[in-house]
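Novice: Sequence and predicted model, in that order:
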Amino acid sequence: MSSDDAWIGDSQPYLAARQRDEQDAWSSEAAARGRKGTQQLLAVHEVEGPAAVREFFRTLPGELVVVRRRLILLDGAPIELADSYYPSSVARGTALAANRKIKGGAITLLATLGFVPEDEPLEDIGATIATPGQCEELQLRPSTPVLVLTRFTRSTNNTPVEVSVMTMTRHLQYRHRKEAS
């Protein structure tokens, strides 16, 4: 997606459980703009998470977490890689650890497991040069810059439940809400 067709994003739909037969948040967001948003599940593994994931989940070195890797597409073109990490204590034995799509999405499943996501997760945004693997998956030229948005989500009972690392080729705009004082 070029900056010419950027739209203002909102994280809230991605943190809300979906209703039965409701589209996932990405498909709904794209459809609202007359576009087609889809995703492909690339893999589900148990891995030692990156440092930020280990720190957020308070896991020890060598302790495994579940990662779900997805390729996000807009009108059939890859625009984002999304890796979502879950504590093994939450994910093992659930659809989060299965190599298949989750009906209603991971957030809906977490809510049914008693881990309702908080309303205001921490989001960290940075820029880097895409790795050769990312260039291949996102169909980018070597040395292409990408944005990396990392979302740290706790449940309403303060349990760390998800870290999503989204490597994207698109322009982002955010609207912030002002709270009354």
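Specialist: Alright, I've got the coordinates. Residues are numbered from 1 along each chain as shown.
Novice: rest of the way, CA atoms for contacts and neighbours
Specialist: OK.
Novice: tell me the contacts of residue 60?
Specialist: The neighbours of residue 60, taking C-alpha atoms under 8 Å, 6 or more residues apart in numbering as the test, are residue 54.
Novice: My error: substitute residue 156 in the last question.
Specialist: By C-alpha under 8 Å, 6+ apart, residue 156 lies in contact with 115-118.
Novice: Check residue 122 too.
Specialist: Contacts of residue 122 by C-alpha under 8 Å, 6+ apart are 151-153.
Novice: one step back: which of the contacts of residue 156 tops the neighbour count?
Specialist: Of all the contacts of residue 156, residue 117 has the most neighbours under the rule other C-alpha atoms under 10 Å, reaching 25 neighbours.
Novice: doesn't residue 12 make contact with that residue?
Specialist: No - checked against C-alpha atoms under 8 Å, the pair residue 117 and residue 12 is beyond contact range at 10.2 Å.
Novice: Out of the contacts of residue 156, which is nearest to residue 26?
Specialist: Nearest to residue 26, judged by C-alpha to C-alpha, of the contacts of residue 156 is residue 117 at 17.3 Å.
Novice: And the spatially closest residue to that closest one that is not a sequence neighbour, how far from residue 165?
Specialist: Nearest residue to residue 117 in three dimensions, chain neighbours excluded: residue 155, at 4.2 Å (C-alpha to C-alpha, 6 or more residues apart in numbering). Taking C-alpha to C-alpha, to the nearest Å as the measure, residue 155 falls 18 Å from residue 165.
Novice: Take this one as well and set it beside the first:
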Amino acid sequence: MARELKSEALARSLREQMDSGELPPGAPLPTTAQLRDAGHSTSTIQTAVAILRREGRIETRQGARPRVLPQRAIITHSASYVTPVDGKRATWKSTLADLGMEGTQELGRVGEVEAPADVAAALEIECGESVIVRPRVMRADGEAVQLADSYYPLDLASGTPLARQGLVKGGLYGVLAAVGLTPGDTEEELTWPSPTQEEQERMRIGPDVCIVRQVRTTRVTDGRAVGVDVMVLRADRHRLRYHLPAQ
């Protein structure tokens, strides 16, 4: 595990004060003098401020102290990622753009891994059987707000863009169309666990930050599960909406 830089530790400390309400929206950050008195060097302070500004947590103006910005809610409709509207499904980028934010994603190493127990159960394969994983960190205005790790059976994903490093045009649905499969039902399960150490490190959050774990299983028309998305959402940044039509 990489050692945390002093500037990253200071940025994390200030971020935690914002999340706890100790530094509410509109409040100024501690002065440079106060932070120096706390043992931080000028270069550490400047870098930490730059990190928070890049994440969209603060605003800086010449001649004024940096101030905490309000954090806008990320409102998502699960159905919009599954059911096309005017021939298009929602994407992270389009969802965030509709909310006036920039949505970006950082793709980790794509490759074969042993299926975690819950993923294996959802895909109806043996625990530990190899699957393709596509791990991503989702960002809103530069801040990590969600993890999205997608798992696919080897026999489906091997030899397709799902198994290659890089973005996949059309995602899973594009690959299904290319191999002649038709999407069927999609299921979601929500839980509210504490973040694991790995999740804390990937999103740069503390152990007390509340998260929602959202597991989405996609099936084709014959009932076979062809994809499992395991998403970890910062609860303080997300609002999930579901439309449940009458029968």
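Specialist: Received it, and whenever you're ready, just let me know what you need. Quantities reported herein were computed from a predicted structural model and do not represent experimental measurements.
Novice: TM-score them against each other, please.
Specialist: The TM-score (TM-score structural alignment, normalised by the length of the first structure) is 0.85; 177 aligned residues with a C-alpha RMSD of 2.6 Å.
Novice: so which of the contacts of residue 122 of the first structure hold up in the second structure?
Specialist: Among these, the ones whose aligned partners also touch in the second structure (both residues aligned by TM-score structural alignment, their matches' C-alpha atoms under 8 Å) are 151-153.
Novice: Residue 155 and residue 165 of the first structure: who's more crowded?
Specialist: residue 165 (22 against 18).
Novice: three-state assignment of that one?
Specialist: Three-state assignment for residue 165 of the first structure (DSSP: H, G, I helix; E, B strand; the rest coil): strand.
Novice: circling back to that earlier point, name the nearest of the kept ones among the contacts of residue 122 of the first structure relative to residue 170 of the first structure.
Specialist: The closest of these to residue 170 of the first structure turns out to be residue 151 (C-alpha to C-alpha; 16.7 Å).
Novice: who touches the residue positioned nearest the centre of the second structure in this structure?
Specialist: With distances taken as C-alpha atoms, centre = their mean, residue 146 lies nearest the centre of the second structure, 1.8 Å away. Residue 146 of the second structure is in contact with 137-139, 203, 231-234, counting by C-alpha under 8 Å, 6+ apart.
Novice: In strands only, show me the kept ones among the contacts of residue 122 of the first structure.
Specialist: Counted as lying in strands by DSSP state E, out of these, are 151-153.
Novice: the helices in the first structure, which residues?
Specialist: In the first structure, the helices defined using DSSP state H lie at 25-31, 51-57, 88-91, 105-112, 132-138.
Novice: So residue 231 of the second structure sits against residue 147, correct?
Specialist: Yes - the criterion here is C-alpha under 8 Å, and residue 231 of the second structure meets it with residue 147 at 5.3 Å.
Novice: joint contacts of those two?
Specialist: By C-alpha under 8 Å, 6+ apart, no residue touches both residue 231 of the second structure and residue 147.
Novice: now residue 51 of the first structure: how far from residue 153 of the first structure?
Specialist: In this view, residue 51 of the first structure and residue 153 of the first structure are 16 Å apart by C-alpha to C-alpha.
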